[in-house]
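1. let's see this in three dimensions:
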Amino acid sequence: MPVTKTEKFEVKGNERFTNAFIAYVFGFVGGIPLILMKDTDEFTKIHAAYSSVVGFFFWIAFMGAWHMYPGYPEFGWALYVLALWYVYAVFGAWKMVRGELYSIPVIDGLAKKLISALASAV
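-> Next comes the predicted model:
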């Protein structure tokens, strides 16, 4: 069973690059405002939701790695988590700029629930 599947969407100008940068580099903090904005298209909202959900899990992993040893913070293992986040962020932003939509099975359901929950808040 493939981990990801892709769909192709039409790419429009530099706005796509800006939204990709905001959504993926700033993680779940950058994805939430993109979901809440009314003039954001569905393609951007889906990518922002993916970034928010995956970014939240990476944040939890980063905090766990940061405080792995009791008594003092350890930044060594946290650097590996941070490096993995940036690999994912580059992958997601690259897919978004190209106009492709990817799907990760468990994250897909959580991202759609996030979009529907925040859509009712606006």
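
2. alpha carbons only for contacts and neighbour counts from here, please
-> OK.

3. residue boundaries of the strands in the chain?
-> Counting by DSSP state E, one finds strands in the chain at the ranges 6-8, 100-102.

4. export those to TSV and append columns for mean neighbour count.
-> Shown next, in TSV, are the strands of the chain (neighbours: other Cα atoms under 10 Å):
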stretch	mean neighbour count
strand 6-8	11
strand 100-102	18
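
5. center of the protein - which residue?
-> residue 51 (0.8 Å; Cα atoms, centre = their mean).

6. you'd agree it is up against residue 31?
-> Yes. The pair formed by residue 51 and residue 31 meets the contact definition of Cα atoms under 8 Å, at 6.1 Å.

7. anything in contact with each of those two?
-> Any residue near both residue 51 and residue 31 by Cα atoms under 8 Å, 6 or more residues apart in numbering counts here, and that gives 23, 24.

8. end-to-end on stretch 96-114?
-> Using Cα to Cα, to the nearest Å, the end-to-end distance of stretch 96-114 comes out at 19 Å.

9. okay, buried residues for it please.
-> Of the residues in stretch 96-114, those buried by neighbour count under the rule 16 or more other Cα atoms under 10 Å are 96, 97, 98, 99, 100, 101, 102, 103, 108, 110, 111, 114.

10. swap in stretch 16-33?
-> Residues 16-17, 19-25, 27-33 are the ones in stretch 16-33 that count as buried (16+ other Cα under 10 Å).

11. and for stretch 77-97?
-> Neighbour counts over stretch 77-97 (16+ other Cα under 10 Å) mark 78, 81, 85, 88, 89, 90, 92, 93, 94, 95, 96, 97 as buried.

12. next, the second sequence, to be compared with the first:
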Amino acid sequence: MTFGVLTCIKSDMYAAPAGPHASLLDVVKKQDHARKRRYMSHVMAIRNLETLENKVTDKNERLLKQFDQISEKSNDSGNQVVDFRKWTNLFTLGAIMDIALSHHLGCSGCSYRLRAYRRPEVAL
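-> Model prediction:
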């Protein structure tokens, strides 16, 4: 009679996309997987996730405020296209920096303007 649950073994095909530093998803060896899970387990604890909720809420509010400002400007000057990918990238970058490093970049709270820069002429 067998007690317990059998564990699955990952094939080596998971190691191919990993590169030199395997993530928790790419790691093949059970010992490495268990070690990486222990390192990451405290991050996913409910207590820690609850403390991060206000940071994500702040980023959402800033992003929506920017969309409101763009919408107000478009009502004044006609149609304006929102580069949603750019704003979500700024949102993601700001959220990751705030959560992981406790550093506030203010990416989603900044205005975005296109500026033309001239390359200085260099005499050779």
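
13. need the TM-score between these chains.
-> A TM-score of 0.37 describes the superposed chains when it is computed by TM-score structural alignment, normalised by the length of the first structure; 68 aligned residues with a Cα RMSD of 4.0 Å.

14. one step back: pick out the most distant pair among the buried residues of stretch 77-97 of the first structure.
-> Maximum pairwise distance in the buried residues of stretch 77-97 of the first structure, criterion Cα to Cα, is 28.3 Å, between 78 and 97.

15. ranges for the helices of the second structure?
-> For the second structure, applying DSSP state H gives helices covering 30-41, 46-77, 84-101.

16. name the helices or strands packed onto the last one?
-> Yep, that's helix 84-101 of the second structure we're talking about. In terms of contacts (3 or more Cα pairs under 8 Å, 6 or more residues apart in numbering; DSSP states H and E), helix 84-101 of the second structure is packed against helix 46-77.

17. remind me what the helix it packs on packs against, helices and strands.
-> Right, helix 46-77 of the second structure is packed against helix 84-101 by 3+ Cα pairs under 8 Å, 6+ apart.

18. coming back round to it: what would the helices of the second structure look like in TSV with mean neighbour count?
-> Conversion of those to TSV gives the following (neighbours: other Cα under 10 Å):
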stretch	mean neighbour count
helix 30-41	12
helix 46-77	14
helix 84-101	16
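
19. which of the buried residues of stretch 96-114 of the first structure lies closest to residue 61 of the first structure?
-> Lowest distance from residue 61 of the first structure to those (Cα to Cα) belongs to residue 110, with 17.6 Å.

20. residue contacts, the closest residue to that closest one other than its chain neighbours?
-> For residue 110 of the first structure, ignoring the flanking residues on the chain, the nearest one in space by Cα to Cα, 6 or more residues apart in numbering is residue 53 at 7.0 Å. Counting by Cα under 8 Å, 6+ apart, residue 53 of the first structure touches 28, 107, 110, 111.

21. ok, 10 Å please
-> With Cα atoms under 10 Å, 6 or more residues apart in numbering as the criterion, the residues that contact residue 53 of the first structure are 27, 28, 31, 32, 59, 107, 108, 110, 111, 114.

22. what number of residues lie near the fifth one?
-> A count of neighbours around residue 59 of the first structure, defined by other Cα atoms under 10 Å, yields 18.

23. assess the claim that it and residue 85 are in contact.
-> Yes. The pair residue 59 of the first structure / residue 85 is scored as a contact, 9.0 Å apart, by Cα atoms under 10 Å.

24. shared neighbours of the two, which are they?
-> Here residue 59 of the first structure and residue 85 have residue 27 as joint contacts, going by Cα under 10 Å, 6+ apart.

25. how about the helices of the first structure, start to end?
-> Assignment of helices within the first structure using DSSP H yields the ranges 15-25, 27-36, 42-66, 75-98, 105-121.
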